[in-house]
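Novice: Provided below for reference: sequence and predicted model.
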Amino acid sequence: MNDSSFKVGITKTFPCSYLPDEEERLLIAIDERLQNKHSYSILMTEGFRRSGEQSYRPYCPNCNACQSIRVLVNDFSPSKSQKRSLKRNASFTIKHSEQMREYYYPLYENYINTFHQDGSMYPATVQQFESFISSKLTTQLFIETWCEINGIKQLICVAVTDVLTNGLSAVYTFYHPDFKSYGLGRFSILTQIDLCRQLNFPYLYLGYQIDDCQKMNYKNSYFPHERFISSKWLLVERKSSTG
C-alpha cells in the first residue's frame, strides 16, 4: 500500500463536523485498484474509514484530533457498566444477515428524524440510506437486535458491520427511539466484539475517536484498544477497574 502510483484525492477544507473551531479536509482513496476487500482492509490498517463506496482518512491542515481506534478482541474485558449492559439486554435476540432488508429503513428513518435533526442526514430518505449504508467494497453483516413485547417480535436495533480480512468494522448503528435508555449503541459494540470472537478475528474497528467531541468519545471505553497515531497503532489499556 506504499506504492506511490496509487491515486488519491484531497478535498477542499470545510468546517469540521465535530469540532466547531476547526477545519476539515479528507484524503480520498480514488484508485480503482483500492476498490476491493483486500485493499480496503489494508486501508483500514492505515487509519482509513468508509462512507458508502468512498474510503477516506482525515487530512486536516491544523488538527489531528481524529484517531482511528480498534478493539483488541482477544484481550477485551468488559467494564462493570458493560457487564450491566450485557445483563440488562440479555433477553434480546441477536440475529445476523448478509443482506440489507427492506424493513431496516423505517427503523433508520425514525432514528435519524428523532435524534439527528441538526445533522446532514436529516431528513432521512431511502436514497440517502442506501448510498450511506451499502457498499460493494466488501461483505457486509447486519446485526439485528430483536425484543418480544406481548408475544410480538420487534426489531429495535441494527448494527451495520463490514467484514475485513483481519476483523470487523463497525460502520453505523441505528435503533428505535423508544429503547434509548437501553444503551443500544454501546450494546451493539459488545455484540460485534462477540461476533469477532466467533469468527476468530483479532480486531473490531470503531472508526474515529475524538476526545474533545462528546458525541464521539464513547468509543474509548472498550479496553484494551489501539489508536492510530503518527502512522502507528499505539496500545491503550484500562487504567483502573472502574466501569
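Specialist: Nice, I can see it. Numbering: from 1, shown residues only.
Novice: every contact and neighbour count from this point should use C-alpha atoms.
Specialist: Noted.
Novice: do a quick rundown of the strands in the chain.
Specialist: Secondary structure of the chain (DSSP state E): strands at 8-10, 14-15, 23-24, 26-29, 49-51, 54-58, 67-72, 93-97, 140-149, 152-163, 167-175, 203-209, 225-229, 232-236.
Novice: may I see the buried residues of the longest one?
Specialist: The neighbour-count criterion (16 or more other C-alpha atoms under 10 Å) identifies 155-163 as the buried residues of strand 152-163.
Novice: could you give the angle of that strand to strand 93-97?
Specialist: If you take axes from the mean of the first three to the mean of the last three C-alpha atoms, to 10 degrees, strand 152-163 sits at 50 degrees to strand 93-97.
Novice: quick one: contacts of strand 152-163?
Specialist: For strand 152-163, contacts defined as C-alpha atoms under 8 Å, 6 or more residues apart in numbering pick out 104, 107, 133, 138-148, 168-176, 179, 184, 188.
Novice: angle of it against strand 167-175?
Specialist: 150 degrees.
Novice: which helix runs longest in the chain?
Specialist: Secondary structure assigned by DSSP state H gives helix 184-198 as the longest helix of the chain.
Novice: who touches Ile30 in this structure?
Specialist: Residues in contact with Ile30 (C-alpha under 8 Å, 6+ apart) are 7-9, 54-55.
Novice: same thing with Tyr203?
Specialist: 70-73, 166-168, 196.
Novice: same question for Gln128.
Specialist: The contact partners of Gln128, taken as C-alpha under 8 Å, 6+ apart, are Met121.
Novice: how far away is it from Phe174?
Specialist: Using C-alpha to C-alpha, to the nearest Å, we find Gln128 at a distance of 14 Å from Phe174.
Novice: go on, Lys83?
Specialist: Separation of Lys83 from Phe174 (C-alpha to C-alpha): 21 Å.
Novice: take the one below as the second:
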Amino acid sequence: MRSDHVRLFQTLPHSCGYFVGRTAQNLVIDPAAPQLDRLYGAALDHGFRRAGGHLYFPHCPNCHACTPCRIDVARFKPDRSQRRCLKRNADITVSERMAGYNSERHVLYSRYLRARHPGGGMDEAEASDFRRFLTAPWSPTVFLEMHLNGQLVGVAVTDVCNTGVSAVYTFYDPDEQDRGLGTFAILQQVELARRRGIPWVYLGFWIDGHPKMDYKKRFQPLQVRTTEGWTDLRR
C-alpha cells in the first residue's frame, strides 16, 4: 500500500484524546476509495486503524507517542492474571454474530458510554452514532457477543481480515466491570484468530507510560511497529 496507489488525506488539528493540552492530526486513507475492503489487511500491517468508515494513522508533527501494536497469536500464552479472567468468566457464552445495530446492543452501548465517558459528549449515543462509529459497509466485521444467563453483557467489535484480526472496540455492562470483560474480549479475539489460522490480533495503538494503554503490554509477546518495521516489545 503506497501513497501513489491510494490517496491519503491529513486531518486538521484537533484535541488529543490522550494528553490534555496537546493537539493531534491523522492521516486518513481516501474514504471514497472503492477498494477499501481489499486495502484493509495491508493497512493494518502498516499500522492503520478503523474508526467507522475511516482508516487512519496518527500523524502529529510534534509527537510520536502512538505506536501500533499487535499480538503474535501463535506464540501468545495467557499469563496468570489472564487465566484467572478466563476462569472468572467461564459462565459467559461467547458467540460470533453479524455486525449491525439492534436495540439490545444500543441499550448496552449507551449504558457503557454513560458510565465510562460521563459528560464527554459520547454519553448520549443515538442509533446513528452506533452505526457510524462501529460499522462500515465495506468492513469485514463480526460482533463477539457475550451472554450471561441469557442477558447480553458485552460486545467485542472485531474486524476479521485474512492476515489480521483488529480489536476495534469493546463495550460491556458497567455493573459487571469486576469481571474484566475488556481483557476477556481480547482473549476471545485471540481464540477467534487461532481458530481461523490468522497470525495477528491488532490492538490499535500503545503509548509508553500511559495508564490507559498499560494493559496492552500484558498480552505477550506483543509487537510494536517502528520506523524499522514490526518488532517484539520487551517488558
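Specialist: On my side now, so go ahead. Remember, predicted model here, so these are calculated numbers, not experimental data.
Novice: now the TM-score, please.
Specialist: Scored against TM-score structural alignment, normalised by the length of structure 2, the superposed chains reach a TM-score of 0.94; 234 aligned residues with a C-alpha RMSD of 1.6 Å.
Novice: which of the contacts of Ile30 of structure 1 sit farthest apart?
Specialist: Pairwise distances across the contacts of Ile30 of structure 1 (C-alpha to C-alpha) peak at 13.3 Å, for the pair Lys7 and Gln54.
Novice: which neighbours do these two share?
Specialist: Overlap of the contact sets of Lys7 of structure 1 and Gln54 (by C-alpha under 8 Å, 6+ apart) consists of 29-30.
Novice: got the buried residues for stretch 214-234 of structure 2?
Specialist: Buried residues in stretch 214-234 of structure 2, defined by neighbour count with 16+ other C-alpha under 10 Å: 216-217, 219-225, 230.
Novice: ok, now stretch 70-77 of structure 2?
Specialist: Buried-residue list, stretch 70-77 of structure 2, by 16+ other C-alpha under 10 Å: 70-73.
Novice: ok, stretch 128-142 of structure 1 next?
Specialist: Under 16+ other C-alpha under 10 Å, the buried positions of stretch 128-142 of structure 1 are 129, 132-135, 137-138, 140-142.
Novice: that one: end-to-end distance?
Specialist: Terminal residues of stretch 128-142 of structure 1 lie 18 Å apart, using C-alpha to C-alpha.
Novice: kindly report the same for stretch 207-216 of structure 2.
Specialist: End-to-end distance (C-alpha to C-alpha), stretch 207-216 of structure 2: 9 Å.
Novice: before we move on, what about stretch 92-104 of structure 2?
Specialist: Terminal-residue distance, stretch 92-104 of structure 2 (C-alpha to C-alpha): 17 Å.
Novice: list the buried ones in it?
Specialist: Of all the residues in stretch 92-104 of structure 2, those buried under the rule 16+ other C-alpha under 10 Å are 92-94, 99-100.
Novice: among the residues you listed, which one sits closest to Ala42 of structure 2?
Specialist: Ala42 of structure 2 has its nearest neighbour among these in Ala99, at 21.9 Å by C-alpha to C-alpha.
Novice: could you find the counterpart of that closest one in structure 1?
Specialist: Using TM-score structural alignment as the criterion, Ala99 of structure 2 maps onto Gln99 of structure 1.
Novice: please tell me how far its match sits from Leu155 of structure 1.
Specialist: Noted for Gln99 of structure 1: a distance of 15 Å to Leu155 of structure 1, by C-alpha to C-alpha.
Novice: just Asp211 of structure 1 next, same as before
Specialist: Separation of Asp211 of structure 1 from Leu155 of structure 1 (C-alpha to C-alpha): 32 Å.
Novice: ok, back up a step: whereabouts in structure 2 does the longest helix of structure 1 align?
Specialist: Using TM-score structural alignment, the residues of structure 2 aligned to helix 184-198 of structure 1 are 181-195.
Novice: stretch 44-56 of structure 2: end-to-end distance?
Specialist: Distance across stretch 44-56 of structure 2, first residue to last, is 10 Å (C-alpha to C-alpha).
Novice: what residues sit buried inside that stretch?
Specialist: 44-50, 52-56.
Novice: could you do stretch 76-89 of structure 1 as well?
Specialist: Using 16+ other C-alpha under 10 Å as the test for burial, stretch 76-89 of structure 1 gives 78-79, 82, 85-86.
Novice: in helices, which of those fall?
Specialist: 82, 85-86.
Novice: counterpart of Leu235 of structure 1 over in structure 2?
Specialist: Using TM-score structural alignment, the partner of Leu235 of structure 1 in structure 2 is Asp232.
Novice: thought its match was touching Val224?
Specialist: Yes - counting by C-alpha atoms under 8 Å, Asp232 of structure 2 does reach Val224; the two are 6.3 Å apart.
Novice: how close does Cys157 of structure 1 sit to Pro61 of structure 1?
Specialist: 37 Å.
Novice: spatially central residue for structure 2, please.
Specialist: The C-alpha lying nearest the average C-alpha coordinate of structure 2 belongs to Val168 (C-alpha atoms, centre = their mean; 2.6 Å).
Novice: wait, it touches Phe48, no?
Specialist: No - contact criterion C-alpha under 8 Å: Val168 of structure 2 and Phe48 do not qualify, at 11.5 Å.
Novice: now the common contact residues for these two.
Specialist: Gly204.
Novice: about what we covered before: next, format the buried residues of stretch 214-234 of structure 2 as JSON lines and append distance to Cys66 of structure 2.
Specialist: Conversion of the buried residues of stretch 214-234 of structure 2 to JSON lines gives the following (distance: C-alpha to C-alpha, whole Å):
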{"residue": "Lys216", "distance to Cys66 of structure 2": "13"}
{"residue": "Lys217", "distance to Cys66 of structure 2": "14"}
{"residue": "Phe219", "distance to Cys66 of structure 2": "17"}
{"residue": "Gln220", "distance to Cys66 of structure 2": "19"}
{"residue": "Pro221", "distance to Cys66 of structure 2": "19"}
{"residue": "Leu222", "distance to Cys66 of structure 2": "15"}
{"residue": "Gln223", "distance to Cys66 of structure 2": "13"}
{"residue": "Val224", "distance to Cys66 of structure 2": "10"}
{"residue": "Arg225", "distance to Cys66 of structure 2": "10"}
{"residue": "Trp230", "distance to Cys66 of structure 2": "14"}
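Novice: thanks a lot, see you next time.
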